[in-house]
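A.B. asks: Predicted model, plus sequence, below.
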Amino acid sequence: MTLDTTKHAAQTPDTALPWAELGLKPDEYERIVDILGRRPTGAELAMYSVMWSEHCSYKSSKVHLKQFGEKAPDSSAMLVGIGENAGVVDVGQGYAVTFKVESHNHPSYIEPYQGAATGVGGIVRDILAMGARPVAVMDPLRFGAADHPDTKRVLPGVVAGIGGYGNCLGLPNIGGEVVFDPCYQGNPLVNALCVGVMRHEDIHLAKASGPGNKVILYGARTGGDGIGGVSVLASETFSDSGPAKRPAVQVGDPFQEKLLIECTLEIFAEKLVVGIQDLGGAGLSCATSELASAGSGGMRVELDRVPLRDSSLSPEEILMSESQERMCAVVAPENVDRFLEICEKWDVIATVIGEVTDGDRLEIYWHGEQIVDVPPRTVAHEGPVYHRPYQRPSWQDDLQADDPAKLARPATGDELRAAVLELISSPNQASKSWITDQYDRFVLGNTVLAQPEDAGMVRIDEETNLGVAVATDGNGRYAKLDPYTGAQLALAEAYRNVAATGARPLAVSDCLNFGSPEDPAVMWQFAEATRGLADGCQALGTPVTGGNVSLYNQTGETAIHPTPVVAVLGVIDDVTRRTPVAFAEEGQLIYLLGETRDELGGSAWAQVAHGHLGGLPPAVDLEREKLLAEILISGSRDGMIDAAHDLSDGGLVQALAESCLKGGKGARIVLPEGADPFVTLFSESAGRAVVAVPRSEELRFTDMCAARGLPAARIGVVDGDTLDVQGQFAIPLAELRQAHEATVPALLA
């Protein structure tokens, strides 16, 4: 078979190429021909197909994502923003923290263990590539109905993959979410977040500059796993019978990744690299084109030098392979020997595969024959840009008009008691400890808070106790009712969760999970959610530092609920002053902060009691969220709050139950006079938290709330071994715990 060189391509313009099978549209293929002035070679076609995919190029979403830059609030903390492997923020004392959340949804449906495991591995390498030591991971997860047979296939494998890879890396898993909903049937969402820490001077960027500098590929050998993953798998809807196309899912080796991490950090410490890029989605196609595009523009690569696990791989397959645990570094010639020495010390394979040139082309050779000759920016940064049509769906008005106020509500004490037990034993509100106990939350010894706390928190300086907290949130039910408000509620909840621990929110990363962008209704949801998130971040002063868009999340014609997952990172000067969720001491006074309204659209109660989704989600007041956060942070810092828990899914009664169970202490609750007991207990009004205040600090705390204009009502006291809502019902903690903890093991064990 004749090798498809650039010379051969120029001489055979009529050769048919499988551009459609690789996910390209007819006009996209024609544009490639226009760029090159000839038909592409097979290797060039492979590169353009993966780099112009939705996953890599954001071609359907970038016209909306630009709002994150246009509306970005002024932030002195921002050190590196959107466009790099991950965002970086200044957290003080010379430390910088990098964090990012990404998706590995479709691979995790096909092969749950490896899909989830390599999702963790990929996000960890993104953080490593910035120059940081990874210090913690989190996983926001969404599955189909908890009792569906396919959930029992997918969930255990996903959880085992996350735990297996993260535990082997020695990284604590400090938070995330697990949500069940039939809309995710056949299309689970497996999002992964990683946090890394470095000194300011250690930040590294993905660029290849300096003609004569060497390009070194190091890490695992390249195999046939994951070929075409981002161009096909992440750009296809799933049929009812399974995925439309099944390219191989990547296979992870956490022990190889651990060696790669330590090797890379030693290389950084000796300042041996000019630029660096991890190999994740699109593999070598991405690493070479992005490094060249962000640098001086020229690079020559000898592809036949790439170490292989499978000698039968074609050049196209090598360029498209998404084999894990690989990095690509640009190194000055005088540092190459030392770079290779360090790799050998850590038993990491390293090979010089090319060099930076003074030209403006990315040239790739196979046994001396040129198979790629492209302008790298056209591959990496100048892909198609679509202004997809979008339109508010015709069913949106009817959905919003379907007010949950018409639903039968519990009225007596006995009915309320039954509703509470039904709520906290439902799959979404029940304890997820069966899942999270499979993750190591405390390895490395710096975990301060981990699930089921409101946010995960890690110490990053053992002398000063400086730390960071991270929370992820996203309610697809709210976003289905109103995507703009739903995205802001996700942001507000993550912001509130971070503040509840005593940390000051600084920055945002997001993972925007939606259906097909070719559906105008889905595109409207995406446009509205993105606008809502950009406006919300502007109002809260928390810039978006980076993130991910995952589209085509649907089974057949049925899209998932729009699910913008928002991660908020905050900083705390002294982790010893953090605020936990647990009610821990008898006599603590329980205060409800914020205002409660009759807001049950999209609520957990409506879902559990009636299987209902309709109406409007809770209203958002971002100024109130900022005020509440200031009170929570000040109260934590000044010793006025012993415990805090945000109010969200399930409302006040869910938060009270969780705080009682976490601390092993009961509570006597007196509902506000004249208030509807049901609304008070089950409403999901935003901008609220429940706190435990030491008696000695009550006056100081209430004075602070009054001075700042935050409603604060004393509703009870920590006492006994029962959740006692006086005048309505009492539930012993033992009964509450049984209801809360038995559900998930019974469904999945």
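C.D. replies: In hand now; what should we look at? Residues are numbered from 1 along each chain as shown.

A.B. asks: rest of the way, CA atoms for contacts and neighbours
C.D. replies: Fine.

A.B. asks: Contacts only, for the residue lying closest to residue 268 once chain neighbours are set aside.
C.D. replies: Nearest non-adjacent residue to residue 268, counting by Cα to Cα, 6 or more residues apart in numbering: residue 131, 6.8 Å away. Residue 131 sits next to 198, 202, 203, 204, 265, 268 when contact means Cα atoms under 8 Å, 6 or more residues apart in numbering.

A.B. asks: Structure two is appended below for comparative analysis:
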Amino acid sequence: MELYSAFGLTQEEYLKIKERLGREPNQVELGILGALWSEHCSYKSSRRVLKLFPTEGPHVIQGPGENAGVVKLDDEVWLAFKIESHNHPSYIEPFNGAATGVGGIIRDVLSMGARPIALMNSLRFGYPVKGRTRHILKGVVRGISHYGNSIGIPNVGGETYFEECYVTNPLVNAFCLGVMPAGRLYRARATRVGQVLFLIGSSTGRDGIHGAVMASAEVSTETEEKRSTVQVGDPYFGKKLIEAIMEILEKDLIVGMQDLGAGGLAGASSELAGKSQMGVELFLEKVPQREEGMTPFEILLSESQERMLLVAEEEATEELYRIAKKHHLEGAVVGRMTDDGYLRAFYMGSIVAELPVSLIVREAPLYHRPSEEPAYLKELRNYKDEDLPQAPLKESVFLLLRSPNVCSKEGIYTQYDYQVGTNTVLKPGADAALLRIKWVVRPEVKSEKLVALTCEGNGRMVFLNPYEGGKYLVAEALRNLACVGAEPLAITDCLNFGNPERPEIMWQLEKAVEGIADACRFFGVPVVSGNVSLYNETVEKEGARNVYPTPILVAVGKVAGRRWVSHSFREEGSAVFLIGDLNRKLTLGGSEFLKVVHSKVAGDVPPVDLGKELALHNLLREVIENGLILSAHDVSVGGLMIALVESVFSTGLGLEIDLYEDERLDLFFFAEDPTRVVVSVPRGKEEDFKDAVEMAGLDWLLLGRVIDRPILVVRNYGEEIFKEEVASLEKVWREALEEFL
């Protein structure tokens, strides 16, 4: 019992394996099955739920099932992208956990035949930041910057949030985008029996063994014993590996490839054999090793980084060796494809593991976990806005600007190089990042279109209502794209949840996926890749601590027209409008204002009218292309007031707002209801703009005008209710994170 449980297997799973084999599995075989049957690799609790996602569309070249999704940008260029978690490793060893998260997602994209050109990340840390949380945050940010900066790929955007529930379960989700010439796509497949497996990259060490199993269980606050399960990355080897693979692809030397991630060589070879409907033989003594005395178990299951498994004809191996040597990488033929459907691992001529490939990759159990609506929801939804006392407007604004979830994250993202490669058009801090595709591999392969990327994942909203929260996230991600003038191509997701064996956690997962799937289907935006991270739960003396249910979505889009805008006001005298779904009853449920000013997490998620949301996206792209607006910024965390002040920061301009509001001003300024965007309209184009909004079936409200003095003035029925120098507001917003940390 101690043996199979050490590999993350249950008694029932062990007995199923024993019955299938007709014998006792040996320790190496248990290690392989423990890794590949882990939640991290097999998705045994989530697989049935993931089938709800729409995965096809006119732009989709490759959907889920490969290392990354691939979509068509135009006739010349395809895009490959994916997001993945490295949560557990980042708690145990923050620097290496985060760094190898970046390295791993880069190789996922590389393995599709794409050159990685951009990174993003989504981070969640505990609150308040002190003690171990401070250590985790600093280590994670250093790890991300170390790997991305060293490998020379810009980190162009992302998000960072702080909540009490992440104190022992940080979330570190890494995204990578790559580009390839249209038509050049590689998959993890062989094309015929007899082809060889060529291992290229770094040598193999003992780091990362049991990594997949560790990532599929609760975390203990005692982490020292698990430090060896965290991989150690080398971005300089990663850079050499990218250039070697690019040369190999240009010379058309291989037929398929798979990166070595979870499960190491055992995982990569068995997954490749399974997709090829073949078997595989491995010769472990041929694997380049950097430590003496490594056992077959260690060689097979090491998750050492910067390694790729290439499928090639035998006559190509001489050139593969030459390219590996040229780039100062290790290279070796370590296996061969067979026709009998078995994985056989040999060491010095002896078989150390012999398993049916189907048992490893297709016969992991599929669990139908019980689910039940959590009891906490009934209490939280008893909240009513009208029971709140009115908070002073000025004090509330400054409290929100100091909130770590609202204030500037420059202290984090300026540690990343977001302009290396000189393709970054819109830098971090905007609603979406914008990139130009200057070149792919060959200078003649290029695109005139801009690529837009945005990241969203409001776990608090999903906690309050998983289904509506899932729809809310999709709407906001696609609204961010529309705010810069981009149309969506596809989404990649990382689903971060607690222990699925708890019925309330499984219910959260099911409902959140339903909400995301329904919204994606309505908008016609497929989910083409992703990752599930469960067991984000820490067992402590006082009980278990689960994270908020936190789906992270990265939406990828394109700007096909001539124009794009950012969130910043540009011209004195331009009119400032609020547009969208404005006749709805506003609510403070789940808002940052409710948390920061009133110390409450309560209420329900403001529901999204998907029809009006889609109309808003189409309208934004239309008015941007027609030159009817100068800027656009969606109303999200912090509400309307935060959207307004963020639009005026760093512009040297100011804003005068004149309202005629009978509604409570805290609701008006701080509600986080969806389908609302702040835009600025050039002087003289106001009537054309209003006509466009009304033709779209949406509402507009003239808030005021941009002025040439850096001051923010708010009047209601002519009475001045707020007046502050923009510099004072911006100083608080910029310096809050440093003070907070």
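C.D. replies: Yep, that arrived. Predicted model only: the values in this text are computed from it and were never measured.

A.B. asks: care to give me the TM-score?
C.D. replies: In this superposition the chains share a TM-score of 0.95, using TM-score structural alignment, normalised by the length of structure 2; 724 aligned residues with a Cα RMSD of 1.5 Å.

A.B. asks: tell me which of the contacts of residue 131 of structure 1 is nearest to residue 602 of structure 1?
C.D. replies: Residue 602 of structure 1 lies nearest to residue 198 out of the contacts of residue 131 of structure 1, by Cα to Cα, at 40.8 Å.

A.B. asks: Now do the same for the closest one: its match in structure 2.
C.D. replies: With TM-score structural alignment as the criterion, residue 198 of structure 1 lines up with residue 180 in structure 2.

A.B. asks: now swap in residue 82 of structure 1 and tell me
C.D. replies: Match for residue 82 of structure 1 (TM-score structural alignment): residue 64.

A.B. asks: so how far is residue 513 of structure 2 from that match?
C.D. replies: Distance, residue 64 of structure 2 to residue 513 of structure 2, by Cα to Cα, to the nearest Å: 15 Å.

A.B. asks: who's more crowded, the two?
C.D. replies: residue 513 (25 against 19; other Cα atoms under 10 Å).

A.B. asks: give the contact list for that one.
C.D. replies: Applying Cα under 8 Å, 6+ apart to residue 513 of structure 2 gives the contacts 49, 50, 52, 53, 467, 470.

A.B. asks: Likewise for residue 524 of structure 1?
C.D. replies: Going by Cα under 8 Å, 6+ apart, residue 524 of structure 1 touches 390, 391, 392, 393.

A.B. asks: Give the PyMOL command for selecting the buried subset of these.
C.D. replies: In PyMOL, this line selects whichever of the contacts of residue 524 of structure 1 come out buried by 16 or more other Cα atoms under 10 Å:
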select buried, resi 390
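
A.B. asks: Pick the one among the contacts of residue 524 of structure 1 closest to residue 514 of structure 1.
C.D. replies: Of the contacts of residue 524 of structure 1, the one sitting nearest to residue 514 of structure 1 (Cα to Cα) turns out to be residue 390, at 13.5 Å.

A.B. asks: burial of residue 17 of structure 1, as a residue count?
C.D. replies: Residues within reach of residue 17 of structure 1, counting by other Cα under 10 Å, total 14.

A.B. asks: Can you classify it as helix, strand or coil?
C.D. replies: At residue 17 of structure 1 the chain is in coil, as set by DSSP: H, G, I helix; E, B strand; the rest coil.

A.B. asks: Thanks again, I'm all set now.
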